[in-house]
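>>> sequence and predicted structure are below.
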Amino acid sequence: MKKQNGMPVVVLMCLGIFICMLDSTIMNITLPAIQEDLHTTLETSSWMLNVYTMAIAVLAIPMARFADLFGKHKFFMAGLVVFGLGSVLCGLSDSGTDLIVFRFVQGIGAACLIPCSMVIGVSAVPLEKRAVPLTLLGATQGLATALGPTIGGIITQNLSWHWVFYVNVPICLGGLIASFYILDLKHETRVKAAIDWIGVLLCGIAIFSLNLVLIKGFGWGWASLRAIVCYAVFALAFVLFLRFERKNKSPMIQLKLFKDRVFVGSIVTVLVGFLFIIAVMVLMPQFLTLYQGKSEFQAALLVTPISATVFVFSNAAGLLIKKIGYALPISFGFLLLSIPYFMMRNLNVQSSSGQVIVICVLVGLGFSFLIAGATMASASSFVSEMLTSSQSVFSMIRQIGILLSVAIFVSALNHNIESKKLDVVQYASAQTAQLNVSPEEQERISKTMEQTILLGGKLSKESIEDVLEQSAADQPVTAFAQSDTQNSIAAYVSDIAGYAQKTVGSSFSVLYTFALPFVLLSMLIGLIFRRPKPRASVSEAGASEN
């Protein structure tokens, strides 16, 4: 089969989108295991997540231009090769730095795959049937994003975190083999397209400086000199980027895209939608594993309802949007998303699995409306190169949403956790003073506890006991030698561990409390779609016949 058109092509493009979006969240639930194995900090972990999305955000548009030059089908296959190679290297990483570098390689492959998959998929069926691939591609994005932690948890629990990356290799190989049979590699049309390297550079500088200050802002201080420099660099790069794009004959971004209100609505929706769903996908697995004591597999099962709900309701949401327009469904999607955010205000270590499941179902339901509407609207009325450009920009904005979410929520969580740990240290110090042991022993235990709390990840009773026992191992005579003191220490450790889990675990609920008003305000995004019903050329956007 060498036909360019048809559902087999759409399914193959869904596979390309699936592995790229899967890897934007598959690491979320494995981060504690990676941190422990590679001895990395939460901040380093955020770079492991962000470098992938940064690469896609910056490179998706120039890679789409390369695809126009050399052929989208061939470039899709090149993307599979680079993505597969990056996945192998990620799995072989033995340091946090290596993993960051090889995640960037993965990101380059994804930057090739995502825009090509969208344009080839939309172009694969006749004009009157293009709502079908748009809906399927949108559902695949949402499903893969939501399914990432589930797959990551199952793999980590049964194999190791390395296999979170190795699993991509057979998928990429299968995609390559299918491409030879499904895609027309000999007769695809190429276009003349210049690469806007200055635009790429300015865009990269702007995104990096913004990401840097969002990650480091709590530690530096938001009004510190380094933060101000980042603000200035971002603003300058952004202004220069816009000025250069207006004058450039082959700009990185076709600014006339933004004259279409439906397209503007689509990128605002996908930006904000991914900002809020990634905040749940990244943080919830860490909360379940670190503070509720769940295994990776148990945490994966608890967040699975997000992916299941997206899978079930995305297509239905797409059909509804086709009938009544974008405005109401998208506003309704944000309203639904605000309900789990309201529920997460009370998230704590005593929260039941049932509560977590309800939260995840509602998150998936709300996001179904957002991803279906945004994907359908992104095609708008564009054809030919404008369709390619629109999908490249849409991919870039989506990745910026993921990038901002990780930077904002992970850095804020890191700040909250460090602050809460200081509270635990003060509480532990007060409790240590009440132990019936010698002053020397109190001082040793107090110092050991402080180091354990400030540097430890999972503050469980078992982990604290292990550290105390190791600390006491070199003592010739210790408090552990007496049964009464052993009981006292055991009660003390249990008390500190319980207080630590409760106090530090509350760091998560604070974030969702703060975010709730912004989720509600996002309902106003629906007003951007002023047309009550999508135009046929929007929901069934034309594309170039390659």
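Thanks, I have the structure now.
>>> from now on I want contacts and neighbour counts done on CA atoms only, so please keep to that.
OK.
>>> so what's Asp196 up against?
By CA atoms under 8 Å, 6 or more residues apart in numbering, the contact set of Asp196 is 62, 250-252.
>>> let's see if you can find the most crowded of those residues.
Met252 (27 neighbours; other CA atoms under 10 Å).
>>> three-state assignment of it?
coil (DSSP: H, G, I helix; E, B strand; the rest coil).
>>> thought Phe297 was touching Gln157?
Yes: using CA atoms under 8 Å, Phe297 is in contact with Gln157, at 5.5 Å.
>>> more neighbours: those two, which one.
Phe297 (20 against 17).
>>> same for the helix or strand the more buried one falls within, what does it pack against?
Phe297 belongs to helix 296-324 when assigned by DSSP states H and E. Judged by 3 or more CA pairs under 8 Å, 6 or more residues apart in numbering; DSSP states H and E, helix 296-324 is in contact with helix 131-158, helix 261-290, helix 327-343, helix 353-379.
>>> which parts of that helix are buried?
For helix 296-324, a neighbour-count test (16 or more other CA atoms under 10 Å) marks 296-311, 313-315, 317-322 as buried.
>>> count of neighbours near Ile339?
Counted with other CA under 10 Å, Ile339 comes out at 17.
>>> what separation is there between the spatially closest residue to it that is not a sequence neighbour and Ala64?
Closest residue in space to Ile339, ignoring its immediate chain neighbours: Leu362 at 7.2 Å, by CA to CA, 6 or more residues apart in numbering. Leu362 sits 35 Å away from Ala64, going by CA to CA, to the nearest Å.
>>> what's the closest non-adjacent residue to Gly84?
Per CA to CA, 6+ apart, closest to Gly84 is Val169, 5.2 Å.
>>> likewise for Ala60?
Ala111 (4.4 Å).
>>> so who does that neighbour touch?
55-57, 59-61, 63, 79.
>>> which among the residues you listed gets closest to Leu459?
Using CA to CA, Ala55 is the member of the contacts of Ala111 that lies nearest Leu459, at 34.4 Å.
>>> and that closest one, how many neighbours?
22.
>>> report the buried residues of whichever strand or helix holds it.
Using DSSP H and E, Ala55 sits in helix 42-70. By neighbour count with 16+ other CA under 10 Å, helix 42-70 contains the buried residues 42, 44-70.
>>> second one coming, line it up with the first:
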Amino acid sequence: MAELSENSSGYGGMKQVFTISLALFIIFLDGSIVNIALPSIIKEYSTDLGMASWIINAYVITVAVFLVFMGKIGDMLGRAKFYNIGLVMFMLSSFFCALSTNVEMLILFRFFQGISGAIVIPTSMGLVRTAVPPEKVGSAMGVWGAVGGLAIAIGPALGGVITEVSDWRWMFYINLPVITIALFLNKRIFQHLREKTQPLHFDVWGTITLSVTLFVLIYTVTKGPDVGWMSWPIIGGFTFSILGVGVFYWIEHKISYPLVDFELFTNKLYVVGLISNLLGGILLAGMMMILPILLTEAMEFTSLQAAYFITPLSAAMLITAPVTGRLIDRFGFFVPMIIGYIISVIGFYLLTSLELNTPTLSILWRIGVIGVGIAMIAVTSLTVSTVSVQSSQSSVASGIFAMVRNVGGAIGVSLFVSVIMTSFNHFSMVSIQDSIQQIHSTSLSTYEKSKLTDALKAQQVSFFDRNYTSHLESLEISKNNLGEWKKMISDLRDQEQKNKVTAIHYAFIFGMLLSIFFSISAMFLLKKSFRL
């Protein structure tokens, strides 16, 4: 394994932390900035949403699949050297993403971006940890977590601005000067850093097994809301994933140089950090999906307006993360962790009171509260998992940590989408049944009642269709009853908008329940006085 030989001062200091965080911001940013530009990309390449979604998935899934493997290579080859290699690869793949002439080419280079991200993320965590003395690790990881959280949260807003004033390709062009500056700064801060390396030992079968298993798991989770959680393809995907984990565990105990040291999972601190990290990934990805849907589809804001509304989430995470790091340095892990869970529960509860006519300021501060809670959970779990392992294992441990977060993100989006769509479909059916009952109590003729009832029963309600009553308005109704029918259509349209908000309320309740359930893990931090 590679071991750090510190410079004469002992540590690189916060200068090293901030320099590493500069490049890390771009890596995390590319996981969310493209989302809001998908409509423009779809239009330019004349493709469909199913194909375009792989512009997102190719990056996120590749990062998750290769994180552990790249973390292991970083431990062997040397974190600083491998970190710079990852940055160069990311810069080149960003350039070719911007030059893509078709959607297939863009997806291909997003895949290479994902590999680069899988190199940078775990190695950067190791380099941040060794940049400061143990009593300041919490603050350093707070900065690391703040940068990552800010990049993920600010992505849609920045993407909206770039798409509005320029061209989506600049989302990739802006990576080039930032990475160039980071590489120049790295040369200065790493010049006294010496790393001892050992011969590389590749766990080929373990890497293949873990990669395939993770890909199938994430793909299965992302397809669950579309094809149904109880469908055979989904059941088969989960079954394959469980068997894959078993095979991977067997392989890792049979070889001399395993990809993952399972002794890591005997470390309760590390496991608690992973559990809370999983929740952090679920909640952040879920909120980044829920809020744009709430603001654009229910409250009918524009995409750019919705992007600005998410800014409080970014600001809250930016401010809270370093503060959380200081709390960890002073009080240990339990206090900031449990406070984060409590604030998350309160935040989700406050969001359940949002309505169609909620004032702007009221929306903004509620979003800010949930940002504080998620940031405290994320930074504390990151610090717990980082400081609780030996330095020689830090890159692998960091790779597992980041992999869990990415998997949590994929799971979060799918679970929250499933809750929203299931709730919305249920309430829409109830609304249609109420309208049918209302028809029978009107003065409409028997023929008109039958025709309108059949039309309502055949009504296909879509969450993302704002004109779902258009075909009802085109039905021929006698002039005497036309006003009454239009009133019913208007009421149905208004009720469907309310149904969207109610469905999203159920997603917020789901997030609140998840926070309560996961908070049980924080109790394990009480057994001893864990301090940095």
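Received it, and whenever you're ready, just let me know what you need. None of these values were measured; they are calculated from a predicted model.
>>> coming back round to it: what stretch of the second structure does the helix holding Phe297 of the first structure fall on?
Aligned using TM-score structural alignment, helix 296-324 of the first structure spans residues 303-331 in the second structure.
>>> roughly how far apart are the residue nearest the centre of the second structure and Val147 of the second structure?
By CA atoms, centre = their mean, the second structure has its centre lying nearest to Ala285, at 3.1 Å. Per CA to CA, Ala285 of the second structure is found 16 Å from Val147 of the second structure.
>>> same question, Arg466 of the second structure
37 Å.
>>> the residue nearest to Ile339 of the first structure and Leu336 touch, don't they?
Yes: here Leu362 of the first structure reaches Leu336: they are 6.6 Å apart, a contact under CA under 8 Å.
>>> what residues does stretch 159-170 of the second structure touch?
Residues contacting stretch 159-170 of the second structure (CA under 8 Å, 6+ apart): 33-37, 40-41, 97-99, 171, 303-304, 307.
>>> give me the mean distance between the helix holding Phe297 of the first structure and the second structure.
On superposition with the second structure, the mean distance recorded for helix 296-324 of the first structure (mean CA distance after the TM-score superposition for the first structure) is 1.8 Å.
>>> and the angle from that helix to helix 261-290?
Using axes from the mean of the first three to the mean of the last three CA atoms, to 10 degrees, the inter-axis angle of helix 296-324 of the first structure relative to helix 261-290 is 160 degrees.
>>> show me what Pro258 of the second structure aligns to in the first structure.
Per TM-score structural alignment, Pro258 of the second structure is aligned with Pro251.
>>> for that match, give me its contacts.
Pro251 of the first structure sits next to 195-196, 199, 244-245 when contact means CA under 8 Å, 6+ apart.
>>> by neighbour count, which of the residues you listed wins?
Gly199 (25 neighbours).
>>> Met252 is in contact with that one, correct?
Yes: counting by CA under 8 Å, Gly199 of the first structure does reach Met252; the two are 5.7 Å apart.
>>> can you list residues touching both of these two?
Counting by CA under 8 Å, 6+ apart, the residues touching both Gly199 of the first structure and Met252 are Glu245.
>>> one step back: mind listing what the counterpart of the residue nearest to Ile339 of the first structure in the second structure touches?
Aligned counterpart of Leu362 of the first structure in the second structure: Val369 (TM-score structural alignment). Shown in contact with Val369 of the second structure (CA under 8 Å, 6+ apart): 313, 316, 343-344, 346-347.
>>> could you do Ile516 of the second structure as well?
341, 345.
>>> can you tell me what it aligns to in the first structure?
Ile516 of the second structure maps onto Leu520 in the first structure, by TM-score structural alignment.
>>> for Leu284 of the second structure, same thing?
Under TM-score structural alignment, Leu284 of the second structure pairs with Ile277 in the first structure.
>>> which residues touch Ala157 of the second structure?
For Ala157 of the second structure, the contact set (CA under 8 Å, 6+ apart) comprises 33, 304, 306-308, 310-311.
>>> that one pairs with which position in the first structure?
Ala157 of the second structure maps onto Thr150 in the first structure, by TM-score structural alignment.
>>> relative to Ala308 of the first structure, how far out is the closest residue to Phe311 of the first structure other than its chain neighbours?
With CA to CA, 6+ apart as the criterion, Phe311 of the first structure has its nearest non-adjacent residue at 5.6 Å, and that residue is Leu143. Here the distance between Leu143 of the first structure and Ala308 of the first structure works out to 8 Å (CA to CA).
>>> quick one: the contacts of Ala157 of the second structure as JSON lines, columns for distance to Leu183 of the second structure too.
Output for these, formatted as JSON lines (distance: CA to CA, whole Å):
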{"residue": "Ile33", "distance to Leu183 of the second structure": "22"}
{"residue": "Leu304", "distance to Leu183 of the second structure": "33"}
{"residue": "Ala306", "distance to Leu183 of the second structure": "34"}
{"residue": "Ala307", "distance to Leu183 of the second structure": "31"}
{"residue": "Tyr308", "distance to Leu183 of the second structure": "31"}
{"residue": "Ile310", "distance to Leu183 of the second structure": "31"}
{"residue": "Thr311", "distance to Leu183 of the second structure": "29"}
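>>> using the three-state scheme, assign Gln434 of the first structure.
Going by three-state DSSP, the state assigned to Gln434 of the first structure is coil.
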